[in-house]
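1. Following is a predicted model, sequence given first.
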Amino acid sequence: MDALNTLGLFIGSLVSNTLASLSGGGAGLIQFPLLLFLGLPFGIALATHKVASVALGIGATVNHLRNGNLPWKLTLYVISVGATGVIIGANLILTIPVKFAEAALGALIISLGIYSVTTKDLGQTSTPQRRQSLGFIIGAIILFIIGMINGSLTAGSGLFVTMFLVRWFGFDYKQAVAITLVSVGLFWNAIGAIAIYQAGATIYWPWLPVLLIGSLLGGYLGAHLAHQRSNQLIKRCFESLTFVIGFKLLLDL
């Protein structure tokens, strides 16, 4: 890959991961299509993107740990209940057609954006709820399903986790994004990368250093911006990404 393409790959990775770290998901919006555009086959691009996305989680985790406001019990809960779903999804994606699944995912992501826009006070303050046995059991089932989406498709699962944490458990957007970036960005993506590699996908190692640097810096920068900005701004960024990602998935049919 020549210097111009290398620069484009780095910028695309940096921008997509900064936005994802600020909004709670969506790194695959730019990074994955860019890998396809540069000539990687679908399976190789997906596996390479999954590995690179782990650096997003590392960058975000470092920043959130420095700020010391991460609820670890809830974060470990999200990591553990979604992990099996991630593994199942990673094994399914290489054996089933993805177009219909991506169209359905696009429609669901748009619906998240519409719901957030029409619910003006959503995620602006922390209002703890459903944090008892039944609430955690139902939450585990939903997070397992989202984990399958994370393992199998390229973008959007983090947005589902962010919205679920806001709506079901009553987190504000800042808290929800922090939990999502550590649990999904770091651990779910790492598990998914390993699972899809073991399922037979090939990782394109020559491009990984550039992608890892862009993802790491983007994850850290987005997390830093999330701490500096208001819940309202993060809510708007979340909504913008849901519409862009959703319509992109539908238009790619």
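-> Here it is on my side, so go on.

2. Please make it C-alpha for all contacts and neighbour counts, starting now.
-> Will do.

3. Residue 142: how many residues sit nearby?
-> Residue 142 has 16 neighbours, counted by other C-alpha atoms under 10 Å.

4. which SSE is it in?
-> Here residue 142 is covered by helix 133-152, with elements defined by DSSP states H and E.

5. Report the buried residues of that helix.
-> Of the residues in helix 133-152, those scored as buried under the neighbour-count criterion (16 or more other C-alpha atoms under 10 Å) are 136, 139-140, 142-152.

6. what's that helix packed up against?
-> When contacts are defined as 3 or more C-alpha pairs under 8 Å, 6 or more residues apart in numbering; DSSP states H and E, helix 133-152 packs onto helix 72-92, helix 157-169, helix 189-198.

7. contact partners of the next helix or strand after the last one?
-> Stepping forward along the backbone from helix 189-198, the first helix or strand reached (DSSP H and E) is helix 208-228. Applying C-alpha atoms under 8 Å, 6 or more residues apart in numbering, the set of residues contacting helix 208-228 from outside is 6, 9-23, 48, 52-64, 174, 178, 234.

8. What is the longest helix that the chain contains packed up against?
-> Using DSSP state H to define each element, the chain has its longest helix at helix 42-67. When contacts are defined as 3+ C-alpha pairs under 8 Å, 6+ apart, helix 42-67 sits against helix 3-23, helix 31-37, helix 173-180, helix 189-198, helix 208-228.

9. One more to weigh against that first structure:
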Amino acid sequence: MEILESLFIVVAGVVAGFLNVVAGGGSLITLPLLIFLGLPPTIANGTNRIAILAQNSFAIAKFNQKGVSSYPYSIYLGISALIGSTLGALLVVDLDEVLFKRILSVVMVVVAILILFNSKASGLEKAEKMEFKNQFWGVVSFFFIGIYGGFLHAGIGFIIILALTKINGFSLVKTNSIKVTVAFVYTIAAVGVFIYKDAINWQYALVLSVGNAFGGYLGSVFSVKRGDKWIKAILLVTIVVLAIKLWFFQ
């Protein structure tokens, strides 16, 4: 691997790590990049998971340092997602790639609309909903979110944000802190599957991890300092841009 190529991967990782923590969709940058550099899609998918682990570990540490967390609820969600992730990583799905991207783009736009009109995500203060029924439906929903996360991961941040703001009424700052914890836990299971299948290029994984880790750290700092208003703006812009890319540029 040449130095210039390594620097390019690191920069892409920084951008992806930042977006993954603040909004989502960072893997829609790194996955195509790894494939463009010559990795088979399955290897690129597995390689990207190592960077996701690094990114979320740094983000979790920073959120905890700032006192932003929802323990132990985030662990319950993470365990549920981990079970789903194990299934997702083992799934063999025969779906046309163009059709999949267009379905994903529609889902992202729907998520953007729902977040835009969600009063909690719009900055209006409401009490968090942490009754048993809210936690129960949260755990159930994250099992299915984990299935998708284990299979692909790309764009899952948008789905997690929607689930946590709608089911539990969390602010976007707290949502992001829970999101990185859940993603870290379920990614462990997915990584185990990819390691077992020898589907990771460790050279690329370590270089990309440097960028993702730094980007994840920056994203957590930004989330805490800037708050929901800025997170929402970046979230909506990111969704719209990536949705357009997925629909028109295959």
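-> Structure received. What you are looking at is a predicted structure, and each value in this text was computed from that prediction instead of being measured.

10. Can you report how many residues lie near residue 171 of the first structure?
-> Counted by other C-alpha under 10 Å, the residues lying close to residue 171 of the first structure total 24.

11. I misspoke; the intended subject was residue 10 of the first structure.
-> 20.

12. Residue 165 of the second structure now?
-> For residue 165 of the second structure, which is what you asked about, the neighbour count (other C-alpha under 10 Å) is 22.

13. Pull the contacting residues for it.
-> Residues counted as contacts of residue 165 of the second structure (C-alpha under 8 Å, 6+ apart) are 118, 120-121, 171-172, 175.

14. Tell me which residue of the first structure lines up with it.
-> Aligned counterpart of residue 165 of the second structure in the first structure: residue 166 (TM-score structural alignment).

15. Can you give me the first-to-last residue distance of stretch 220-237 of the first structure?
-> Its first and final residues considered, stretch 220-237 of the first structure spans 17 Å by C-alpha to C-alpha, to the nearest Å.

16. what comes up buried for that stretch?
-> Judged by neighbour count using 16+ other C-alpha under 10 Å, the buried positions of stretch 220-237 of the first structure are 220-224, 226-227, 231-232, 234-235, 237.

17. do the same with stretch 46-61 of the second structure
-> By neighbour count, and taking 16+ other C-alpha under 10 Å as the criterion, the buried residues in stretch 46-61 of the second structure are 46-60.

18. can you check stretch 35-46 of the first structure too?
-> Using 16+ other C-alpha under 10 Å as the test for burial, stretch 35-46 of the first structure gives 35, 40, 43-46.

19. swap in stretch 13-23 of the first structure?
-> Those would be 13-23, for stretch 13-23 of the first structure by 16+ other C-alpha under 10 Å.

20. In the second structure, what range does stretch 202-219 of the first structure match?
-> Applying TM-score structural alignment, one finds that stretch 202-219 of the first structure aligns to the residue range 199-216 of the second structure.

21. which ones are touching the residue most central in space within the second structure?
-> Closest to where the C-alpha atoms of the second structure average out (C-alpha atoms, centre = their mean) is residue 157, at 3.8 Å. Contacts for residue 157 of the second structure were tallied using C-alpha under 8 Å, 6+ apart; they are 20-21, 23-25, 179.

22. repeat that for 10 Å
-> Shown in contact with residue 157 of the second structure (C-alpha atoms under 10 Å, 6 or more residues apart in numbering): 19-27, 145, 149, 163, 175-176, 179-180, 183, 235.

23. Determine the three-state secondary structure at the residue lying closest to residue 158 of the second structure once chain neighbours are set aside.
-> Using C-alpha to C-alpha, 6 or more residues apart in numbering and skipping residues adjacent in sequence, the residue nearest residue 158 of the second structure is residue 24, 5.6 Å away. Taking DSSP: H, G, I helix; E, B strand; the rest coil as the rule, one finds residue 24 of the second structure in the coil state.
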